[in-house]
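Student: sequence first, predicted model second:
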Amino acid sequence: MFTNLNRMLHFAFNDFSRNKGISIASVFILTVITMLATSLLFFGGVSDYLILQIQDKIDVTAYFTEETEEKDILIVRDEIVKLEVVKDVFYVSKESALENFKNKYKGNEVFEKALLEVGGNPFLPSLNIKTNGDPLEYQEVANILAQEKFVDLIEKVDFSEKKDIINTVFSIRSAVIRTGLILGLILVFIAILVVFNTIKLTVDSFKDEISTMRIVGATNWFIRGPFIIQGLIYGLISFIICFVISILSFHLLSNKISLILPGFNSFDYFVSNIWMFVALQIVFGVGVSIISSFIAVRRHLKV
């Protein structure tokens, strides 16, 4: 068993070194494809981060009438917060709303003048309600607030005004996921073609030797072995190169990316999801190479 394994390894490494041009070209193309797949995974993480940032800023606000007492608003809050779809509920009094407005537009003469002209406190007490971000969850909250028992208390609910924004965010997220899957499948297909054709060229050059092996009784696995190992070598080298490039790239670019995306650190994201990146690179680098090699050599076993 070990003798056969040593022979297969010997044949595989000999052919790899003998066809340096083809081997280097195959490793290079595999590396580029694997890096593109890695970039897709990273940009998927960036898009998730951006969408989460937007979702955190989206809420449904229920504005109460001026006559509604604070105790009644808190009763509504306690009822809403019990809903499974609700993540947080914040009560904002008239006074707090006015203070927040003044702080936000401090120094803005237009808004300050408008507030003086209105006179008094034009703001209504409200509840800011956050869910996990699903449009259906916001719709459920809006439906509950529209119940008859709340009609006399609530002036308006701004869900209809934010509905389009919420739906757009989720449409973008779905589009990003679909695009990533499609591009990922395209990259897998290209990687399979590259390794398949490389191994096929090698197999074709050894066609007579394969026929001879079959005549003398060599097993299918003994014939397949060197070519599959050769594909494995391509994959391992491309995986190692990609992994090193990923570490260096995410580390060196982390500060620049943080300037564009405050709060997002590319290197921290890579480290926290390192096994996902490793799995992806192994699938593209090693898995695809082995499968392609197996397919390429299979038809010659019938010779």
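Tutor: Right, received. Where do you want to start? Just so you know, these numbers come straight off a predicted model, no measurement behind them.
Student: when you work out contacts or count neighbours from here on, use the C-alpha atoms and nothing else.
Tutor: Noted.
Student: who are the contact partners of Ala37?
Tutor: With contact set as Cα atoms under 8 Å, 6 or more residues apart in numbering, Ala37 has these partners: Gly184, Leu187, Leu280, Gln281, Phe284.
Student: can we see that at 7 Å?
Tutor: Remark: with contacts taken as Cα atoms under 7 Å, 6 or more residues apart in numbering, Ala37 is in contact with Gly184.
Student: tally up the residues packed near Val203, please.
Tutor: Using other Cα atoms under 10 Å, the number of residues around Val203 comes to 20.
Student: so what's the closest residue to it other than its chain neighbours up against?
Tutor: Among residues not flanking Val203 along the chain, Val297 sits closest, at 6.5 Å (Cα to Cα, 6 or more residues apart in numbering). Shown in contact with Val297 (Cα under 7 Å, 6+ apart): Lys200, Val203, Arg224.
Student: adding another structure so you can compare the two:
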Amino acid sequence: MKIRTFGVFIRDAINSIKRNSVMSLASVLSVICALIIVGVVMAIAINVNFITDQIEENLELKVFLENDVSEAQKQSIYKAINEMESVIEVTYQSKQEALDAFRKTLGDENSVLISGYTAENSPLPASYIVKFEHADDIAPAGDYLNLLEGVREAVYGEDTVNALLSFNKLINAATWIVLAILSVIAVFIIFNTVKLTVFSRRNEIGIMKYIGATNAYIRFPFIIEGMLLGIFGAGFSVLMLRNLYYFVVGMLRGTTSVLPLGESLAPAGLVIGQISMVFIAYGILLGAIGSSFSIKKFLKV
């Protein structure tokens, strides 16, 4: 396709939007409303994934050892841990180190409660502290290690891990469902907008077909029109979501009771960056699909 021809198509699309300004505006506003809902759900999903990653970094499996565990058993347990997939760090904590850590947790005022304990008579066992790359690998690892000789118990925040994984899956599923529903709505809106334009020019389309214009030549300006409507809707949606996200994050950080939550939210650049890329592609695709369907019937002349 020649650049000059493409320029003509763009000019025709812009003129068509101007001629049907009221309907075009209604179409853009409807797309904005649909995309803002999608954007809010996407922002929640991005933040859930972001917070999940932060929590996963702090999740750990503690493998407590029996008091009479032998060195050979220790080495066997250590080897079994390192052979597991997604293990990123293994730290051995002796009985003395466990006692010192507990004393530090209690603080100076309450450390008197364990003042009589030493490494020899400490009720706290030695352990391996294991960190994983993925939270869903912790449970099967704990079940396996509990079967090994020399292991008293392998423990982890089971409720936290299960709740985290379930919530993450729920949010991701909800995102796709909302995206699918609103995609249909947006395509329908653009379809009807472009259809009005096509209907008003049906005689012109018939003449163009009669003198030999190809379907592609006739269709392209309308597809560009739909794509432009989608891009306009996507652009305004991103700007509005950007301001909304900054407002929400600022509000959370300005409230003492939810300060940690506000601080752990995903950076605005990350959220808006991902939403922008999706929305521009999404707007172009929706516009092209809606326009293609709307003109199909009128090309059968």
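Tutor: Yep, it's here. Here the structure is a predicted model, which means the values were calculated and not measured.
Student: now which residue in structure 2 aligns to the residue nearest to Val203 of structure 1?
Tutor: In structure 2, Val297 of structure 1 lines up with Ile295, judged by TM-score structural alignment.
Student: before we move on, what about Ile199 of structure 1?
Tutor: Residue pairing (TM-score structural alignment): Ile199 of structure 1 is matched to Val194 of structure 2.
Student: and the helix or strand where its match lies, how far from the chain's centre?
Tutor: Using DSSP states H and E, Val194 of structure 2 maps to helix 158-200. On the basis of Cα atoms, centre = their mean, to the nearest Å, helix 158-200 of structure 2 is displaced by 13 Å from the centre of the chain it belongs to.
Student: that one vs structure 1, average distance?
Tutor: Mean deviation of helix 158-200 of structure 2 relative to structure 1 after superposition (mean Cα distance after the TM-score superposition for structure 1): 1.6 Å.
Student: now stretch 235-247 of structure 2
Tutor: Its matched residues in structure 1 lie on average 4.0 Å from stretch 235-247 of structure 2 after superposition (mean Cα distance after the TM-score superposition for structure 1).
Student: and what of stretch 46-56 of structure 2?
Tutor: Stretch 46-56 of structure 2 sits 1.8 Å off on average (mean Cα distance after the TM-score superposition for structure 1).
Student: quick one: the helix or strand containing Asn15 of structure 2 to helix 158-200, angle?
Tutor: Following DSSP H and E, one finds Asn15 of structure 2 within helix 3-19. For helix 3-19 of structure 2 against helix 158-200, the angle by axes from the mean of the first three to the mean of the last three Cα atoms, to 10 degrees is 90 degrees.
Student: how far is helix 3-19 of structure 2 from where the chain is centred?
Tutor: 37 Å.
Student: which parts of the helix or strand following that helix are buried?
Tutor: Per DSSP H and E, the first helix or strand lying C-terminal to helix 3-19 of structure 2 is helix 21-58. Neighbour-count burial for helix 21-58 of structure 2 flags 23-25, 27-52, 56 (criterion: 16 or more other Cα atoms under 10 Å).
Student: what's the answer for stretch 62-81 of structure 2, then?
Tutor: Within stretch 62-81 of structure 2, the residues that count as buried by 16+ other Cα under 10 Å are Lys62, Val63, Phe64, Leu65, Glu66, Asn67, Gln73, Lys74, Ile77, Tyr78, Ile81.
Student: now do the contacts for the match of Ile199 of structure 1.
Tutor: Contacts of Val194 of structure 2 by Cα under 7 Å, 6+ apart are Phe222, Gly226, Ser291, Ser294.
Student: circling back to that earlier point, adding distance to Asn100 of structure 1, write the contacts of Val297 of structure 1 out as TSV.
Tutor: Converted to TSV, these look like this (distance: Cα to Cα, whole Å):
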residue	distance to Asn100 of structure 1
Lys200	70
Val203	73
Arg224	72
